[in-house]
Every structure is written in structure tokens, then in C-alpha cells.
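Visitor: Turn this into a model:
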Amino acid sequence: MSLNCCIGLKLCCVSFVECKFCIQVYNNDESTGKGLEVMLYVNKEGKKMVVSCKDMDNIYAEEKELPGTIGEDDHGAVFTMKSTATSNEYLLESYKYKSRYLAFETHRDTGNIKLILRHKHEDVVDEPCQLRFSPR
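Guide: Reported below is the predicted structural model:
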């Protein structure tokens, strides 16, 4: 999947199909090898709708203000953004559900695209989990 993003800023926006996601970066120290701690959200009718984990498989939009720091109550909305071996491709692992990554899934009957959490082993390439970022 191809996304547009401005990596390296505290806040950036990502476009996917007709949706525009913004990314709030909380920990921008990639030197630890763990990745960036981020929250994804959209602005809808003047409100922030944050991408949150409902359970180990499902994602939902939760209306909330973005916190200044990550607290215990925010873990369901935090993802670790990890770079892959391929340039400009990233994985977004759930902070709450380890080895579960954001992925886009196309519904067989309707063709609608849905954002889900998908299980992925660390050393296995899983293309629906690899998101491609490019300068906007």
C-alpha cells in the first residue's frame, strides 16, 4: 500500500486512497532500534479521531485529544513505527498487542478497504503490513 508522509517531523499527514491520516510522533529516537512511538488520527468535523485497537484483530476510531505524553490509558492507540529493509517502507506494530501490525485488507465481496491488526512474525515479510511512505 502506498502512503504519503513527511517523515522526520513531530506531526505529519499520511494519505491513503481518499483518507488522510496524521501521525503524532512521541519518541523520535530510532537509535534504540525499537522504532518510533506514534499515534495515527484523522480530523473529522473539527474532532480528532484516533486509530485505536479494539482487540487483537480489530481497529476502531476513537474521539480523543492527543496527549502530550503517552499514559497507561493510551496504549491501545500507540503504534511502534519500524523501518524495513526496503527504502520508505514501514511497519506499524501495536504497542498493546505485540506481533500485531496495522494492515489494509480488501473485503472480498464489496472491495472496500479496511484497516485491521494482523499477526506477523518478526522475520517474515508480510506485504499487507508493509506501508510505503513517500514525500507529499
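
Visitor: make it CA atoms for all contacts and neighbour counts henceforth
Guide: Will do.

Visitor: Could you report the separation of the most centrally placed residue in the chain from Leu40?
Guide: Among the residues of the chain, the one closest to the centroid is Leu92, at 4.8 Å (Cα atoms, centre = their mean). Leu92 is 10 Å from Leu40, where distance means Cα to Cα, to the nearest Å.

Visitor: Look at the residue in the chain sticking out farthest from the centre and tell me its secondary structure.
Guide: Distance to the chain centre peaks in the chain at Asp109, reaching 25.3 Å (criterion: Cα atoms, centre = their mean). Three-state call for Asp109 (DSSP: H, G, I helix; E, B strand; the rest coil): coil.

Visitor: this one as well, want them side by side:
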Amino acid sequence: MNPGILSFAYPCSICKVTERDADLEEDCFQRSKQVWNCWITCYNHKFLMFDGNQFQIHIYDSSLLDKKGRAVMLYVNKPDQKDGKKMVVCCRNDKEIYAEEMDVPQSIDGLSDKALFYRTELAATNKYMFESTAHQGWFLGFNPSPESCLLKLVLRHINKDQVDEPCEFHLRESKK
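Guide: Below is the predicted model of the structure:
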């Protein structure tokens, strides 16, 4: 499958989600009703897109909310999909990022999943980072693509409190 790539688009206002669900089981993630369309931009103001489609972010509630940040799943709705399946950002065991076609699950047992990331806001910046739940200390980021001027979505290892611009994202609400 193709990794996510970046291309240009027009930004809108920043989106924030704060609602929490109270019915959580220990060591699992429950899909909330919160889904939002956002443009995801990187350090050089390019937008994350997959096959020309913007990303949606689905919030998952967890008992670990206050420890790690909000659990989220990033995906695109493909216009030709009639069965509800999404193209979801996932991590392989070798820490490579890929897109996988799947239904967005209602719940996920355990403490990690290839398709879940902890979204944390960087203090006083309106920027966010996405840490893999499957690979602690590894964050979504960008590397230059050798084939083009686009950037490739990757997992990057960073130490706690380390500054790494390619792992910092702006989230801008889309008007749909």
C-alpha cells in the first residue's frame, strides 16, 4: 500500500475536541462519537492527504487518557467506498507507516494497536504530536521523499522533551 503523502490545500480554523465518555473499561479503547475533518499540516505548511483526500480524526476514549493524551485513529474516506471501509494510517512491526483498508472498530482491547496514536498538544503552540500506541517513543513525522518534492509520512523516534519539527502538526478544521 502507498504511504500517506502531502500536497497543498487551504487552511481553516483550528479544531479542538474536549468531550469525554464515562463508560470505559480498563485496558481498552472505546470509539467515541467524535469524528472531525481536519487538514493536518506539517512544519513547512504542506498538508497531509491520501489520494487527494483530507484526513478525518476519530477520537477513542481510554482509561489512560490523562497519562498519554487522546487516543485517535487517522483515516480517509475514499469517495468510491460504498461499504464504509476507510484507509487508515497504521504502523508495521518494523515501524513503517502504511495505509490499510478497514472498518473503524467500535472498541480495541489492550494497551496498543497498529492504527491508534496518542495525540498530545504542545504547550502554548497550537501544535500536536501523534505517538504510536504500538511503538512507545515513536511519533508520526515526515521525511523528504527521494522521488519527488513531497514528504513521506513515517515514524520517527524522539526522546521525551526533544524538539523535532517534522513530528509537529497543526490541525485545521475543514468546512464540509
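
Visitor: per the alignment, the residue nearest to the centre of the first structure corresponds to what in the second structure?
Guide: In the second structure, the residue matched to Leu92 of the first structure (TM-score structural alignment) is Phe130.

Visitor: Counting neighbours, what do you get for Tyr128 of the second structure?
Guide: Using other Cα atoms under 10 Å, Tyr128 of the second structure has 19 other residues around it.

Visitor: okay but it is in contact with Tyr118, surely?
Guide: No - checked against Cα atoms under 8 Å, the pair Tyr128 of the second structure and Tyr118 is beyond contact range at 9.8 Å.

Visitor: Now the longest strand seen in the second structure: buried residues?
Guide: Across the second structure, the longest stretch assigned as strand under DSSP state E is strand 28-41. For strand 28-41 of the second structure, a neighbour-count test (16 or more other Cα atoms under 10 Å) marks Cys28, Phe29, Gln30, Arg31, Ser32, Val35, Trp36, Asn37, Cys38, Trp39, Ile40, Thr41 as buried.

Visitor: do stretch 107-115 of the first structure as well
Guide: Buried, per 16+ other Cα under 10 Å, within stretch 107-115 of the first structure: nothing.

Visitor: Checking my notes, Gly76 of the first structure in a helix, right?
Guide: Yes - counting by three-state DSSP, Gly76 of the first structure is part of a helix.

Visitor: How many neighbouring residues does the alignment partner in the second structure of it have?
Guide: Mapped onto the second structure by TM-score structural alignment, Gly76 of the first structure lines up with Lys114. Lys114 of the second structure has 18 neighbours, counted by other Cα under 10 Å.

Visitor: which residues touch Lys114 of the second structure?
Guide: Neighbouring residues of Lys114 of the second structure by Cα atoms under 8 Å, 6 or more residues apart in numbering: Cys90, Cys91, Arg92, Ser132, Thr133, Ala134.

Visitor: is it true that the third one touches Tyr98?
Guide: Think Arg92 of the second structure. Yes - with contacts counted by Cα under 8 Å, Arg92 of the second structure reaches Tyr98, the gap being 7.5 Å.

Visitor: So between those two, which is more surrounded?
Guide: Counted by other Cα under 10 Å, Arg92 of the second structure and Tyr98 do not tie: Tyr98 has more neighbours, with 18 against 13.

Visitor: Quick one: map the more buried one onto the first structure.
Guide: Counting by TM-score structural alignment, the partner of Tyr98 of the second structure is Tyr60.

Visitor: Help me confirm that its match is found in a strand?
Guide: Yes - per three-state DSSP, Tyr60 of the first structure lies within a strand segment.

Visitor: give the contact list for it.
Guide: Tyr60 of the first structure touches Val51, Ser52, Cys53, Lys54, counting by Cα under 8 Å, 6+ apart.
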